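1. Pasting a predicted model and its sequence here:
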Amino acid sequence: MVSDNGTGTPLGDYLRARRELIRPEDVGLPAAGRRRVPGLRREELALLAGISADYYLRLEQGRDRRPSAQVLDALARALRLDEDATAHLHRLAVPDRPRRRSRPRRPEHVPEGVRQLITTWPHTPAFVQGRLLDVLAANPLAQALSPLFTPGTNMIRALFLDPDSGAAHGRWEASTEGSVAALRALVGPDVDDPALVELVGELSVRSERFRRLWARHDVRPKRSGISTITNPQVGPLELRHEKLPIPDADRQILVIYHAEPGTPSAERLALLASLAVDPAEPGQSTARGSVPTGRTRG
């Protein structure tokens, strides 16, 4: 298995990236003296993890690919990894599996039952997200809610290269950082996926911010929560989003938005649903009126 930069292993790349993000003073080590590299030195991380510097060097250089779970946990503690990042570290250490790399991965297909299901929800925005954050299917209300949810859109590409498409979601810096970390979580050790290599290559060339974020190796799955989306037709909506993995589909996730009943956001979502079903003619107002557009909150 190749690494992100074509050298070593994904495990070694991850250890190196996370090591360089830890300041010596953060872990009780003196920061005095000239340091040739950012973050911790290899021998300092090895000391913190309770392993030999030579053994750690072999891990980082890809010369030892079978560390024990105890060693990985010790490294995770030394690197101050959270639960998600620790799980990712363990996945990267799984021995290489045979893989036919010459064949491109087959196109992603949404299960027909799921596709039919979301079309029966005229009042609930819903879409299916693929393993590389592509929108594979979406119902009309999801597409009316945000251009990011249009089928065929790669959400991470749109966020970085077409800021207008993600402007309604606000907090661009937080959104881009979270999306890169979510992509890392989705692909795991599968960094030689040709589609991923192409996407990362394109974004690395065209976006300095993406290049810096990708090099950090942050891993953070996107989970259910609350977000505010400003829609040009009905204004800001504070919505809950649920992210449900689809069984028997390779890392596909069903994303559902809904509003708290009885809130202004619920009223605005209902209005948007009526507009999505029966949009007004260009230049005309709807019979039910409109809601002033507000600024997006975080």
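-> Ah, there it is.
2. C-alpha from now on. contacts and neighbour counts both.
-> Will do.
3. Just give me the neighbour total for residue 32.
-> 8 (other C-alpha atoms under 10 Å).
4. Give me the secondary structure label for it.
-> Here residue 32 is recorded as coil under DSSP: H, G, I helix; E, B strand; the rest coil.
5. another one to put next to it:
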Amino acid sequence: MGTPLGDYIRAKRDSIQPESLGLPDRGPRRTPGLRRTDLALRAGISVEYLTRIEQGRDRNPSPAVVNALADALGLDATEREHLRYLTKISGSLCVSHRDRAVAPPNRQVRASVLEMLRLLEPAAAYITNRFGDVLAYTNGFERLMAGSGVLEAAQPNLTRYVFTDPRAHDFFADWDQAADELAFDLWLAPSVESSEQFRRALEADAGAQFARRRDRHVPPPQLPLRLNHPAGEQLRLLRERLELPHADAQQLVVLLPADDTTARAMARLHHRDGGGLRAVS
């Protein structure tokens, strides 16, 4: 059985053209990308050891080996951080974890956090977690999502909405970007077991388009979010995120206009009737 670490190294190796690293062209290859022998040589490890890591037979490479692989693959700072994270969870992930009872993610939003959210009105802001659950939101966020279907479920979840609701493809002008971000965010969940459980459940409904992104392991760039609002407004939004304390395992996300056109459009949306701050049990 493979591991997230091994899958990522193999996927990253397959995406690299040897010429980009100054390596000579050695003729046709059975698979695209960097040969395992070339990566092992650049990292200063044996091909057999690299094979064991990629296939999940070695789950605990030393920090020196992980850093050497990061250098050999030419990873940037964000990719290096992700590589270290995958090393950590690969070391703890085993078959027994998949079979034991998994504690559900924390859905309780503290009263002081709800008060902070209330003070942000009329801004579009919400509390979420790495699974995409929408746990509480402002009236401004409700107006922003009106007509999209995001908040129709009893327990709204952005990840499930994006991958299973056909309306998401129209609502998110850059659907692929949104899908990549939400799939990658699952790797950052506080519990390896709960994240794995959520991914398996969603894959049953979302199919290959989710599985492909889930295994890509590519940290997506943080670009403005573009929405096609059902009211006919074209919105371009910046997202500011505040990580709440570790015990909460939640984030506060505020959506801000990225340009004057969006600011005027959101002002028009704010004049619509709304219900006020909402916490989802």
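-> Cool, got the structure. Predicted model, so just to flag it, every value in this text is computed and none were measured.
6. Spatially, what comes nearest to the residue mapped onto residue 61 of structure 2 from structure 1 if we skip its sequence neighbours?
-> In structure 1, the residue paired with residue 61 of structure 2 is residue 67, using TM-score structural alignment. Nearest residue to residue 67 of structure 1, sequence neighbours excluded (C-alpha to C-alpha, 6 or more residues apart in numbering): residue 93, at 7.0 Å.
7. coming back round to it: count of neighbours near the match of residue 61 of structure 2?
-> Neighbours around residue 67 of structure 1, by other C-alpha under 10 Å: 15.
8. List of residues touching the helix or strand hosting residue 194 of structure 2?
-> Under the criterion of DSSP states H and E, residue 194 of structure 2 resides in helix 192-206. The set of residues external to helix 192-206 of structure 2 that reach it, using C-alpha atoms under 8 Å, 6 or more residues apart in numbering, is 89, 93, 97-98, 102-105, 131, 160, 163-164, 186-187, 189, 210-211, 214.
9. The same query, at a cut-off of 6 Å, please.
-> By C-alpha atoms under 6 Å, 6 or more residues apart in numbering, the surrounding residues in contact with helix 192-206 of structure 2 are 102, 163-164, 189.
10. and after that helix, which helix or strand comes next?
-> helix 208-214.
11. Now which residue in structure 2 aligns to the residue nearest to residue 67 of structure 1?
-> Residue 93 of structure 1 maps onto residue 87 in structure 2, by TM-score structural alignment.
12. ok, back up a step: can you confirm the match of residue 61 of structure 2 is in a helix?
-> No: counting by three-state DSSP, residue 67 of structure 1 falls outside a helix, being coil.
13. now it: how far from residue 89 of structure 1?
-> Distance of residue 67 of structure 1 to residue 89 of structure 1, computed by C-alpha to C-alpha, to the nearest Å: 11 Å.
14. hmm, which of the contacts of helix 192-206 of structure 2 are the buried ones?
-> Neighbour-count burial (16 or more other C-alpha atoms under 10 Å) is assigned, among the contacts of helix 192-206 of structure 2, to 163-164, 189.
15. can those go into JSON lines with extra columns for distance to residue 51 of structure 2 and secondary structure?
-> JSON lines is the format used below for these (distance: C-alpha to C-alpha, whole Å; DSSP: H, G, I helix; E, B strand; the rest coil):
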{"residue": "163", "distance to residue 51 of structure 2": "33", "secondary structure": "helix"}
{"residue": "164", "distance to residue 51 of structure 2": "36", "secondary structure": "helix"}
{"residue": "189", "distance to residue 51 of structure 2": "28", "secondary structure": "coil"}
